[in-house]
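Q: Build me a model:
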Amino acid sequence: MAKVPKGTIAIEEAVLNPDGVSWMAESATLFNPGVDPSKASNHGHTALLLDIHESRLAKMDAHGVEYMLLSLTSPGAQGEPNRDKARKLAADANDWLAAEVAKNPARFGGFASVSMHNAEDAAVEARRAVRELGMYGIMLNDYQVVDQGGDSEGKKYYDAAEYDPFWKTVEELGVPVYLHPRYPQARDLQAGTRYGDRKQILGAAVQFHLDLSMHIYAICSAGVFDRHPGVQVVAGHLGEGIPFNLWRADHWYNKPVKKATRPSKEDYSYYFKHNISITTSGDFNTAGLKFCINEIGLDRCLYSIDYPYDTIEEAQAWWKGVDLPDDQKDAVGRANAIRLFKLPLNP
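A: Presented below is the predicted three-dimensional model:
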């Protein structure tokens, strides 16, 4: 096999197994409101998501992407309210992705999907995916939708104490968890709800970071990282905007009236400097990246594209023009990912 030239390592890069085409189509009209719901048999990016070894790889070669960590596109198992179906969805996707990665391990690795209906299911599949299938991390698409009986669906967030066995397993496995956004569940799109009446803010521009940043703040403040200090979490899109609010978040969280009763030992900045890394996925903002490097540290910042929702061409064109010192550019572009995910690549 020919040696692959060094290039960028991209770690929030979506795929879709053929079994997922039906559930992916459910978000077609949310991604593209101009689509006729009665004709939305496919999502606009279905073909690109299904492709790994043809167009995707050709674009990687053409534009200097050395390696991609692939993950099942959102919402995956987090969008399935039935526990048994969610567990099977994750396991089947992991088997499929592991087989695809095995076709070209020099260029691709994988994130595990897990059902988060309960911590035990998640821990079992995480162990299998990492230890038996060779996955390099776990991808969670924000909260888990759960069946509450009838037509009622609830949400589960992972700052709850019931998820401590999952976080303990993650710590033992030594792999990062990537927290990724998702579209709202159906009940939050009904008339009279905050998104049902404001569908123009759905998706990557606004809603994704509003919802996921809350979940990240909750995990930090609940003491998850105090109980499991070895856990590493990754957040894309320049940390879902949180680094730009850290000063104010800490300013109020550290006031005596808050500090005396807060569940966590440390403030938000501490966890962003010890347990959380951010990526450039879909946020090709040079000033923003420099701010994050200064705010949380060079070792906590990684490159990503968010393919196919953003293009390899645009991301790489931006990256080639980013005016960071060579050592910083190498750290963000590839070295930090190799270290954090323990990738089988030469530094």
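Q: going forward, measure contacts between C-alpha atoms and count neighbours the same way
A: OK.
Q: D121 against S115, yeah?
A: Yes. Counting by C-alpha atoms under 8 Å, S115 is a contact partner of D121 at 6.6 Å.
Q: These two - which one has more neighbours?
A: Applying other C-alpha atoms under 10 Å to D121 and S115 shows that S115 carries more neighbours, namely 32 against 17.
Q: What about A58, how many residues nearby?
A: Residues contacting A58 under the criterion other C-alpha under 10 Å number 12.
Q: Name the residues contacting each of D121 and S115.
A: R87 (C-alpha atoms under 8 Å, 6 or more residues apart in numbering).
Q: here's the other one to compare against:
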Amino acid sequence: MAAIPRRIDVHQHLIPAFYRDLLAKEGIAEAGGRALPDWNPESALELMDLLGTETGIVSVSTPGAAFLDDPAEAAHLARRLNDFSADLAESHAGRFGWFATVPMPDAVASAAEARRALTELGADGVTLLANSRGTYLGAEGQDSLWQTLDEHAAVVFVHPADLPAPPVEGIPPFAADFLLDTTRAAYLLVRNGIPRRYPNIRFILSHAGGFVPYSSHRMAVAIAADAGRSPLDVLDDFRDFYFDTALSSSPAALPTLLAFARPGRVMFGSDWPFAPTAAGQYFANGLDSHPLDAESLKAVDRGNAEALFPRFGGTSAPSRSGSGLRKSAQRAAARLVFKLVQPT
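A: Okay, the predicted model is just below:
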């Protein structure tokens, strides 16, 4: 019997009931073209056991607090979400970590909440949407946030949001626009020198970096021509990002990611519950079946995340289901995934 991988999932979401209610009051019932899924800690733990995940580092997906027009209300919501996340992690020791929500595009308020979450609540990092109300990461006026995150050597989880333009009919945003959104943010961060000016920040790009691995050389040439830099130096900046495998450990995407990313920069991600259970199984199985050597697979499953989040190193939280449940459903998951990931 194969050993349970004890994965650390760096891309898992939570949807507290009060947050869902606030979204509903604003007429928001979906994110990225997908209906908001049900969430509770118990169902999260069931999914984690199914995928062999020991620890899930949870985050709030788009729209975060950015749907609120009033900056004070957005800041208050970010505080509520972070207090909830801290309580979740404390009440399930070893099973959950969390990334803090901040009220972007207000960089000053975001810096203050990031500092509170990191120093007082014990957040494992900070979630930054690629764009908030049309303002992208890397734009002017964000130095107060970058300075705070750099001072705390923070891990920043970059998650896509809806593009600041109407969606194209028939193309759900999660299927293509999200990948572009992440790529846009990565481009601006590199173009405007944020990773070089603030070298203590560790950036994780969701979904294998969107289009970054595939288009990195093309983007490096464009930035080099614009900024008078060497394309190879620019490419090094893109390769300094970390990446997760959420919805991306396929026979097409995973080899490209592994060929591009630096050793130690790829980590497991599920995107649950926005990615349904069958999709999580399908892509987890894609990672398991990739011809990685055992040590490299262990690093993606757990070791690379341990290096970023040392507090999870060496823990061994009990799994309630084990590998039997995980193995028994993988074949069915592969048949169902393409149906289930369609928007509802």
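Q: What's the TM-score once they're superposed?
A: The TM-score (TM-score structural alignment, normalised by the length of structure 2) is 0.82; 308 aligned residues with a C-alpha RMSD of 2.4 Å.
Q: Map I296 of structure 1 across to structure 2 for me.
A: Counting by TM-score structural alignment, I296 of structure 1 corresponds to A261 in structure 2.
Q: Around the residue lying closest to that match once chain neighbours are set aside, count how many other residues there are.
A: Using C-alpha to C-alpha, 6 or more residues apart in numbering and skipping the chain neighbours, the partner closest in space to A261 of structure 2 is R239 (5.6 Å). By other C-alpha under 10 Å, 18 other residues sit near R239 of structure 2.
Q: mind checking how far whatever residue of structure 1 lines up with R239 of structure 2 is from T280 of structure 1?
A: Matched by TM-score structural alignment, R239 of structure 2 corresponds to K273 in structure 1. Plainly put, K273 of structure 1 is 17 Å away from T280 of structure 1 if you go by C-alpha to C-alpha, to the nearest Å.
Q: With A287 of structure 1 instead?
A: The value you get for A287 of structure 1 to T280 of structure 1, if C-alpha to C-alpha is used, is 12 Å.
Q: Comparing the two, which residue is more hemmed in?
A: Neighbour totals were compared for A287 of structure 1 and T280, and T280 leads with 29 against 10 (other C-alpha under 10 Å).
Q: Tell me who's in contact with that one.
A: G236, H237, L238, L289, C301, L302, Y303, S304, I305.
Q: From A205 of structure 1, how far off is it?
A: Applying C-alpha to C-alpha to T280 of structure 1 and A205 of structure 1 gives a distance of 14 Å.
Q: In structure 2, what stretch matches stretch 67-76 of structure 1?
A: Mapped onto structure 2 using TM-score structural alignment, stretch 67-76 of structure 1 covers residues 55-64.
Q: quick revisit: how much space is there between the match of I296 of structure 1 and N285 of structure 2?
A: Distance from A261 of structure 2 to N285 of structure 2, counting by C-alpha to C-alpha: 21 Å.
Q: in structure 2, which spans are strands?
A: Taking DSSP state E, the strands of structure 2 run over residues 7-13, 30-31, 34-35, 53-59, 96-100, 125-129, 131-132, 135-136, 155-159, 202-205, 242-244, 266-267.
Q: quick one, which of those is nearest to R335 of structure 2?
A: With C-alpha to C-alpha as the criterion, R335 of structure 2 lies closest to strand 34-35 of the strands of structure 2, at 20.4 Å.
Q: Could I get the contacting residues of the residue lying closest to A66 of structure 2 once chain neighbours are set aside?
A: Nearest residue to A66 of structure 2, sequence neighbours excluded (C-alpha to C-alpha, 6+ apart): S132, at 5.9 Å. Residues near S132 of structure 2 by C-alpha under 8 Å, 6+ apart: P63, A66, M104, P105, A161.
Q: Please list which of these are preserved in structure 1.
A: Retained in structure 1 by both residues aligned by TM-score structural alignment, their matches' C-alpha atoms under 8 Å are the following of the contacts of S132 of structure 2: A66, M104, P105.
Q: which of those lies closest to L188 of structure 2?
A: Nearest member of those to L188 of structure 2, counting by C-alpha to C-alpha, is P105, at 15.3 Å.
Q: Would you mind finding the match for the closest one in structure 1?
A: By TM-score structural alignment, P105 of structure 2 lines up with H117.
Q: As TSV, the strands of structure 2 with distance to A78 of structure 2 would be great.
A: Below are the strands of structure 2 laid out as TSV (distance: least, C-alpha to C-alpha, whole Å):
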stretch	distance to A78 of structure 2
strand 7-13	15
strand 30-31	18
strand 34-35	22
strand 53-59	12
strand 96-100	8
strand 125-129	11
strand 131-132	14
strand 135-136	18
strand 155-159	16
strand 202-205	20
strand 242-244	24
strand 266-267	26
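Q: one step back: what's the burial count for the residue lying closest to the match of P105 of structure 2 once chain neighbours are set aside?
A: For H117 of structure 1, ignoring the flanking residues on the chain, the nearest one in space by C-alpha to C-alpha, 6+ apart is R83 at 6.0 Å. Burial of R83 of structure 1 is recorded as 18 neighbouring residues (other C-alpha under 10 Å).
Q: Go ahead and confirm R83 of structure 1 touches V146.
A: Yes. Look at R83 of structure 1 against V146 with C-alpha under 8 Å: they come within range, at 7.3 Å.
Q: can you list residues touching both of the two?
A: Residues touching both R83 of structure 1 and V146 (C-alpha under 8 Å, 6+ apart) are H117.
Q: burial of R302 of structure 2, as a residue count?
A: R302 of structure 2: 25 surrounding residues under other C-alpha under 10 Å.
Q: what residue of structure 1 matches up with it?
A: Under the alignment (TM-score structural alignment), R302 of structure 2 maps onto R334 of structure 1.
Q: what's the answer for T148 of structure 2, then?
A: Mapped onto structure 1 by TM-score structural alignment, T148 of structure 2 lines up with T169.
Q: so how far is L140 of structure 1 from that match?
A: For T169 of structure 1, the distance to L140 of structure 1 - C-alpha to C-alpha - is 15 Å.
Q: which position in structure 2 aligns with I219 of structure 1?
A: Alignment note (TM-score structural alignment): I219 of structure 1 maps to L189 of structure 2.
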